[in-house]
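**Student:** no sequence for this one, just the structure:
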């Protein structure tokens, strides 16, 4: 067995690779602040001591920040008290080094630019650290730790790094806030349906909610067979179909209407969900589509509907048993790769928490709803999460849902910005059919006629708007919700 000899390294070619840093920029920034403390406020909203590569510079910036924030003047003389006992910098004491920094500073005009250079290089070093940790984690992972978990951790760290690199705006003047409000109204005027959020495609619902608002957690709850999934798929399709973008001045694409939708289907497969949408769009019963009992004309309608669906930005993840951390990681990935304006979760009780020892199901649901709300704020998108209701609804004469019926945890009501209940009186009335030919049967027939094809969407909670009930038209054969026609024929849900 021969061994390949190791080639000698050429010291002239191979150079020691250092992490990205710029000591001159760090020195120039510190010098500028020492000369004029106002320069500190140009970088204080995005720069921290940990962003400095040199430990001495980090220590100086930390002390300097504390002094300035305390309302005192930071100069080499005033900082000497705090830094006199620190280790020397080369052949200079720290106070002497401060004097050298201040003497070398020529201007404070570029302080913000120096600060951004320091911050950007710190981000690159953090990125290198993530990469090194990923390599080490892959080499040293335990045998029972799946690679998917390592990928999830890496994605989360990368996304956190990307988000932390966005400088906060801090306080804004009232004039700027007013301009923002006017811009929101202008955008609402331009959007279909004139709503400030993402339009659901259901006229009366949008009028009451103003569309689905960014960063809102919207709970859609109901008993089984009420049509929660059907309503969610109808809304998701309408948003994706209406999606339009506009090129901004900086060259980026911005959604100006509709939404890129991520649909987490924990109960149904992607094919089952697609069949439902195809049924709704082609007006062919989903059971007939599954069995292939369709004619030539119907098949053509099905093909046309499928082609239309292929063009819209609706992405389905049908992985069962997801944890809230996994869902968040996949949502971040979709936003990073393809964009994301709306998330649908079907349904909340099928998500899993971290399953810490001793946690009850109530604590797990609390973790899930808190995580969903945090994710909505983090990604600045609305999240529509479906939820089951407890069986206590069935024990009442009036089976219209209430907030107290939300299953397993009060955190659902607490964390949600909007709580919607879908209710169909027709479903319950149909199961109470009396014997034909009796007086009760005639009464029952009249009641059935009055509620046939009508669904109620009850707004049980809305943090920034009214509560009440909206009537919708429901066609069970095609699992289709549409606008309720007041005194006329129902509108097709487009």
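**Tutor:** In hand now; what should we look at? Treat the numbers as computed from the prediction; the structure is a model and nothing was measured.
**Student:** make it CA atoms for all contacts and neighbour counts henceforth
**Tutor:** OK.
**Student:** contacting residues around residue 451?
**Tutor:** 425, 426 (C-alpha atoms under 8 Å, 6 or more residues apart in numbering).
**Student:** and if we set it to 6 Å?
**Tutor:** Residues near residue 451 by C-alpha atoms under 6 Å, 6 or more residues apart in numbering: residue 426.
**Student:** Can you tell me the SS state at residue 200?
**Tutor:** Assigned by DSSP: H, G, I helix; E, B strand; the rest coil, the conformation of residue 200 is coil.
**Student:** Number of residues surrounding it?
**Tutor:** 27 (other C-alpha atoms under 10 Å).
**Student:** Hmm, it is touching residue 235, no?
**Tutor:** Yes: assessed by C-alpha atoms under 6 Å, residue 200 is found in contact with residue 235 at 5.2 Å.
**Student:** Included below, for side-by-side comparison, is a second structure:
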């Protein structure tokens, strides 16, 4: 009878594919004798266990069910700090009522008796691991085949799922080799020399705020940074400003990936347009802008159109999907910063028995692991507990206010809180001066430096944060920060961007969820070569702006 894969797999998506059917009746890849040799060697020589544990990290890697139970007992003994030998393993299996299932003490004894030499146990363990990976590839491929036959399947979601599942094998079962001290030392000295020769103080990705860069020296590699605040304080606007400051840095643009689980990509772009072009958010959203505002927006959007910012607005993103997308963006576009809005909306993909606190703990650990793997900083937004509202004393957020998990504080290299006094009805300082928009950035944890409070100004109308540095009027940040207005916009809203370099840097890049490609923004279809030439589509029928309406 012919093998009908569509009939066997497509009609029942919930059924686990039969591995033997998938390979046309062949027995799945396995190495039964080597599994026996590995288990026997472990029980004979205690020094061999450490070698095997570095290679085989899960009992599921064994094909024979009895061998899985035996290795599971060995792992439990090791975790409890107990010796591993024939007697202790036998007793551990007896406690778990698995001794008779695996074949009794007689079978365990046979495993040790048939070990001729344990000298090659590491090589044997690697073969066992390779066979497991082969079986996993068959399983994942079978699921992909089954889903691919379904007409309702989104092919891009399927690709993303397949990539996530493949990466999960690497993440859970394969470890990187050790690095020698010499290798790390050479690289570290090179980094120190580069920092010594650098004229500016920023050694990482610039924040765009001079006062913040003084404390952080920019966002550093391998760091997990948490930005937390109560709703409506301006977390998303702040992190969009961070993304633009990095990607539009005049001395060196830093590619940024922005994962938004709350807002759509269109809403994010509107906020960025308002911040960059200095046209009010209300006017951009409703499209009800003055003629000079429309001209101003079209003339000043060039740099935003060329910024290497990649947007992904997939809702309910899980950690494996994010990891797969981040790795792809790193390979293709060498992203230097990831921003996630926000952490509590992510899914952890752990067993359903776990509570939400355990999920958040896993997400924070995985984000820290991803930052180390890609060697880039990751900024994750986070919500705060409502307890901050009920405090009678200062409303300035504290580490204990982080929502749902103390693990966030533990895993993060830096924790920053945004606090706006006017959010709590405080509209004047001690001297009676108005403090509308004043925002305090409380660096409550900084693993690599000092903690402090930095003040910036939030211009809500434009969804833009500016530096309140008193040294000079370069409020766009240090090091050629991306959005660098001259005078304060409150002094002259039209003057802030007059002196900016608006040369065209090329196509913008927006990463569209599900499409698995980077696509140029529609803005790049228009000719910005002459910003004073208002040719279609920017020239409105019958419009003839006067010179006083033109901001440049």
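**Tutor:** Perfect, I can see it now. Note that the structure is predicted; figures quoted are calculated from it, not measured.
**Student:** Quickly find the element holding residue 396 of the second structure.
**Tutor:** Assignment of secondary structure by DSSP states H and E places residue 396 of the second structure within no helix or strand.
**Student:** With adjacent residues omitted, what lies nearest to the aligned residue in the first structure for it?
**Tutor:** Aligned by TM-score structural alignment, residue 396 of the second structure pairs with residue 400 of the first structure. Spatially, and ignoring its direct neighbours in sequence, residue 400 of the first structure is nearest to residue 423 (6.4 Å; C-alpha to C-alpha, 6 or more residues apart in numbering).
**Student:** Could you find the counterpart of that neighbour in the second structure?
**Tutor:** Using TM-score structural alignment, the partner of residue 423 of the first structure in the second structure is residue 419.
**Student:** Which element, helix or strand, includes residue 473 of the second structure?
**Tutor:** Going by DSSP H and E, residue 473 of the second structure is not in any helix or strand.
**Student:** Residue 96 of the first structure too?
**Tutor:** helix 94-104.
**Student:** And that helix, what's buried?
**Tutor:** Residues 94, 95, 96, 97, 98, 99, 101, 102 are the ones in helix 94-104 of the first structure that count as buried (16 or more other C-alpha atoms under 10 Å).
**Student:** Likewise for stretch 177-193 of the first structure?
**Tutor:** 187, 188, 191, 193.
**Student:** Assign a three-state SS to the most far-flung residue of the second structure relative to its centre, would you?
**Tutor:** Most distant residue from the mean C-alpha position of the second structure: residue 106, 50.3 Å away (C-alpha atoms, centre = their mean). Per three-state DSSP, the secondary structure class of residue 106 of the second structure is helix.
**Student:** What is the equivalent residue in the first structure for residue 317 of the second structure?
**Tutor:** Matched across to the first structure, residue 317 of the second structure falls on residue 322, judged by TM-score structural alignment.
**Student:** Distance check, the closest residue to that match other than its chain neighbours against residue 489 of the first structure.
**Tutor:** Spatially, and ignoring its direct neighbours in sequence, residue 322 of the first structure is nearest to residue 351 (5.6 Å; C-alpha to C-alpha, 6+ apart). Separation of residue 351 of the first structure from residue 489 of the first structure (C-alpha to C-alpha, to the nearest Å): 40 Å.
**Student:** Likewise for residue 428 of the first structure?
**Tutor:** 24 Å.
**Student:** More neighbours: which of these two?
**Tutor:** residue 428 (13 against 10).
**Student:** That one looks like it's in a helix, true?
**Tutor:** Yes: counting by three-state DSSP, residue 428 of the first structure is part of a helix.
**Student:** Give me the distance between the residue nearest to residue 322 of the first structure and residue 267 of the first structure.
**Tutor:** Taking C-alpha to C-alpha as the measure, residue 351 of the first structure falls 10 Å from residue 267 of the first structure.
**Student:** just the strands in the stretch 201-350 of the second structure please.
**Tutor:** Taking DSSP state E, counting those that start in this stretch as the criterion, the stretch 201-350 of the second structure carries its strands at 224-229, 256-260, 309-312, 337-341.
**Student:** Nearest to residue 128 of the second structure, out of the ones you listed?
**Tutor:** Of all the strands of the stretch 201-350 of the second structure, it is strand 224-229 that lies closest to residue 128 of the second structure, at 35.5 Å by C-alpha to C-alpha.
**Student:** So residue 256 of the first structure: helix, strand or coil?
**Tutor:** strand.
**Student:** The residue lying closest to it once chain neighbours are set aside: neighbouring residues, count only.
**Tutor:** Leaving aside its sequence neighbours, residue 256 of the first structure sits nearest to residue 245 (C-alpha to C-alpha, 6+ apart; 5.4 Å). Number of residues near residue 245 of the first structure (other C-alpha under 10 Å) recorded here: 13.
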